[in-house]
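**Q** 3D model of this:
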Amino acid sequence: MKVVEVLHMNGGIGDISYANNSLVQRNVILMTKPIIEQAMSDLYCSLFPKNLCIADLGCSSGANTFLVISELVKTIEKERKKHGFQSPEFHFLFNDLPSNDFNTIFQSLGEFEHDLRKQFGEGFGPCYFSGVAGSFYSRLFPSKSLHFVHSSYSVHWLSQVPDFIEKNKGNIYITSTSPPSYINAYYKQFENDFSNFLKYRSEELMKGGKMVLTFLGRKVKILIPKNTGLIEEEKVDSFDVPNYTPSPGEVKYIVEKEGSFTINRLETTRVHWNNASNESNNGGYKMTRCMRAVAEPLLISQFGPKLMDLVFQKYEEIISDCMSKEKTEFVSVTVSLTKETD
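**A** Next up is the predicted model:
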């Protein structure tokens, strides 16, 4: 399986699209808003750039794609008015893998820019938008061209499934029964990928540039339906999800080891699974839709589309039962970084 070819969220604006089933991700962005605002405020007040280049990595599509951009613009406009400067020219770069639904993003740009101009009024700087298709584990942008990089719930996805000494029989991801060598292989792959990510972003960011990254973090209980009779055991055993949820300590260790960035803030937040829905009585259903919007294309690449409805019906039963008996939440790890040297 080539991750770059199959990893993407469900596109479009239909019932099982990511655009309509990403309330958890939206709440994570809103919870990390103070960290993002502080980083952008510090950057603007240290550089006062006339042209501001901002990249969102792993942007996907839908309202969340524009949420961070909107919040960053609010911070910049507030600071520039406070200091009596003209609004800068904005260049927003939306990055994701080539299979991402970029069409939905660009079909919404006219309305988004209109809303920005209506909100900030006359004197608001011109905006330029670009889509950049490619893996963020490679170079994406010209040297020293970026001021600010943001990424939320993306960098925990790996560039590839790691090589294993032992198989993780009966599972498609790390569980309490996974062999130590399997877990170590995942960590080593994450360390290598995240180190490359930092290296390439350090080449693309200018001195003093900022980066805020949010990972799906450790202590998340992953519920995978087992032995449902829907999928052959051999297919399950031959499939592994290219995803690693790091702890804050692991993020800190890799950043300091790579050496290109200074850590300004490193924090964890928790989001209850009920935040997948605006209604308290259908959390299991909404959480299943959220997970389906994220995972379905990856699962189809291995198991085909025929059984997806049945698989996620079973998943909803397990999720709902779990949510009724225990506290279920996601743990997020957010790190705010500054590039200190050229």
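
**Q** contacts, neighbours, all on C-alpha from now
**A** Will do.

**Q** Do a quick rundown of the helices in the stretch 151-300 of the chain.
**A** Using DSSP state H, counting those that start in this stretch, the helices of the stretch 151-300 of the chain run over 180-204, 233-237, 248-258, 283-303.

**Q** residues touching residue 167, list them.
**A** 179, 182, 237 (Cα atoms under 8 Å, 6 or more residues apart in numbering).

**Q** So the first one sits against residue 166, correct?
**A** Yes. When contacts are counted by Cα atoms under 8 Å, residue 179 is listed as touching residue 166 (6.9 Å).

**Q** Name the member of the contacts of residue 167 with the most neighbours.
**A** residue 182 (18 neighbours; other Cα atoms under 10 Å).

**Q** Could you count how many residues lie near the closest residue in space to that residue that isn't next to it in sequence?
**A** Leaving out its chain neighbours, the residue that sits closest to residue 182 by Cα to Cα, 6 or more residues apart in numbering is residue 164, at 5.8 Å. Residue 164 has 14 neighbouring residues, counting by other Cα under 10 Å.

**Q** one more, for comparison:
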Amino acid sequence: MTIQLKQVLRMKEGTDETSYVKTSYIQKQVLSLTKPIKEKAITELYYKARPASLCIADLGCSSAELNTLGVVSELIQTIEKARREVGNNGYQQEYQVYLNDLPGNDFNTIFRSLPMFEDKLKKLMGQNFGYCFINGVPGSFYGRLFPANHLHFVHSSYSLMWLSQVPEGIEDNKRNIYIGKTSPPNVVKAYYEQFEKDFSTFLRCRSEEVVGGGMMVLTILGRRSNEPYSKESCYEWDLLATVLNDMVFEGLIEEEKLNTFNIPQYTPSAAEVNRIVEKEGSFTLNHVDVSEVNWNSSEQHKRNHYDFARCMRSVAEPLLINHFDEHILEDLFNRYKDIVRVSMAKENNVFINVTVSLTRNG
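**A** Alright, predicted model coming up:
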């Protein structure tokens, strides 16, 4: 990952109303949808390996402690259930949990909640519960993060669509901030090739760190369509580009600034993910699941367009501040809220999730 992007790419820190902690309701819904896949995979792993010290990594953990630590708690509960079923509850199981994200991530928000999390875990698991050691691992998962043959289970949700860099050679992607209707074919090609390179690197690095027979469950923001440009894969960025173009027209943003701003993200299809896994060759693909979550992903947020605008702000704000300037943010997201409201009144907007369960070969 390029040095500059490592420093900039993060979810909005803190705990205010536009922080990632307070707005990541869509991500929470996705974690709930994929829970059965995670449970099945880690149960199979435990039945096969039964390690005395089980090493789990959550890659791209971000700062929403209820999401991140909720996944950790669910995985541990699943293992404890499996342990009792096979009669291995006479000893105390050890868990080594690694929470990874880029160095700019707000790890402190998660760490402050650890004492409460550990207390709840002990009460939930009972007297015979062993030890859970939680570690922060800052760094890009497009490189090595752990010792060789160390991890038993890897989880990642809504992180692998982020690229290590903005693709090269897309200077002609004028007035777009991602793949758009008017993007030339070379732009689409450059985005896919960057994703293929990054995802292959991710798999290669994890193949060195995951034990033979170890498992990964990865959920990537993706698409059902074979077309890289489809509403389900980039409509949220289309709407943001519309707002930015309006602000350029009104003289509030320089046109050159807009033309040099591109989102470092690619939303793959299940077929593309499958193809790259098979080509890289280190993991066997056990299961592929394609699901969707509405922009209004729960009754609590039904018809509340502002929640979605805040959710997008928590994701995009650090990138926008780095490229433009902080002073445009309030105006930008007030406009974005309005355009999202109009869109959501007319149509049902969804995110598509591609989830894969993989086993390390060897």
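
**Q** could I get the contacts of residue 167 of structure 1 as TSV with distance to residue 246 of structure 1?
**A** Below are those laid out as TSV (distance: Cα to Cα, whole Å):
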residue	distance to residue 246 of structure 1
179	18
182	15
237	23
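
**Q** Name the nearest of the residues you listed relative to residue 79 of structure 1.
**A** When the contacts of residue 167 of structure 1 are compared for distance to residue 79 of structure 1 (Cα to Cα), residue 182 wins out at 48.3 Å.

**Q** Aligned counterpart of the closest one in structure 2, please.
**A** Counting by TM-score structural alignment, residue 182 of structure 1 lines up with residue 187 in structure 2.

**Q** separation between that match and residue 177 of structure 2?
**A** Distance, residue 187 of structure 2 to residue 177 of structure 2, using Cα to Cα, to the nearest Å: 11 Å.

**Q** Same check on residue 87 of structure 2?
**A** Counting by Cα to Cα, the gap from residue 87 of structure 2 to residue 177 of structure 2 is 55 Å.

**Q** Of those two, which one has the most company?
**A** Using other Cα under 10 Å as the criterion, residue 87 of structure 2 and residue 177 rank with residue 177 on top: 22 against 9.

**Q** count of residues packed around the closest residue to the more buried one other than its chain neighbours?
**A** Leaving aside its sequence neighbours, residue 177 of structure 2 sits nearest to residue 262 (Cα to Cα, 6+ apart; 4.3 Å). As a burial measure, residue 262 of structure 2 scores 23 neighbours (other Cα under 10 Å).

**Q** Need the counterpart of residue 262 of structure 2 in structure 1.
**A** Match for residue 262 of structure 2 (TM-score structural alignment): residue 240.

**Q** What segments of structure 1 are strands?
**A** Using DSSP state E, the strands of structure 1 run over residues 51-57, 89-96, 127-133, 146-152, 205-216, 261-272, 329-339.

**Q** Mean neighbour count and distance to residue 21 of structure 1 for those strands - can I get that in JSON lines?
**A** Rendered in JSON lines, the data for the strands of structure 1 read as follows (neighbours: other Cα atoms under 10 Å; distance: least, Cα to Cα, whole Å):
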{"stretch": "strand 51-57", "mean neighbour count": "21", "distance to residue 21 of structure 1": "19"}
{"stretch": "strand 89-96", "mean neighbour count": "20", "distance to residue 21 of structure 1": "18"}
{"stretch": "strand 127-133", "mean neighbour count": "15", "distance to residue 21 of structure 1": "22"}
{"stretch": "strand 146-152", "mean neighbour count": "23", "distance to residue 21 of structure 1": "16"}
{"stretch": "strand 205-216", "mean neighbour count": "24", "distance to residue 21 of structure 1": "17"}
{"stretch": "strand 261-272", "mean neighbour count": "16", "distance to residue 21 of structure 1": "15"}
{"stretch": "strand 329-339", "mean neighbour count": "22", "distance to residue 21 of structure 1": "16"}
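
**Q** Out of the ones you listed, the one nearest residue 230 of structure 1 is which?
**A** Proximity to residue 230 of structure 1, assessed across those by Cα to Cα, is greatest for strand 329-339 (27.4 Å).

**Q** From the contact counts, what lies against that closest one?
**A** Under the contact definition 3 or more Cα pairs under 8 Å, 6 or more residues apart in numbering; DSSP states H and E, strand 329-339 of structure 1 sits against helix 33-47, strand 205-216, strand 261-272.

**Q** repeat that for 6 Å
**A** When contacts are defined as 3 or more Cα pairs under 6 Å, 6 or more residues apart in numbering; DSSP states H and E, strand 329-339 of structure 1 packs onto strand 205-216, strand 261-272.

**Q** Which residues does it contact?
**A** Contacts of strand 329-339 of structure 1 from elsewhere in the structure, counted by Cα atoms under 6 Å, 6 or more residues apart in numbering, are 207-217, 220, 261-273.

**Q** once the two are aligned, what's the mean deviation for it against structure 2?
**A** Following the fit onto structure 2, the mean deviation recorded for strand 329-339 of structure 1 is 0.4 Å by mean Cα distance after the TM-score superposition for structure 1.

**Q** Give the aligned range of that strand in structure 2.
**A** Strand 329-339 of structure 1 corresponds to residues 350-360 in structure 2, going by TM-score structural alignment.

**Q** Aligned counterpart of residue 157 of structure 1 in structure 2, please.
**A** Aligned partner of residue 157 of structure 1 by TM-score structural alignment: residue 162.
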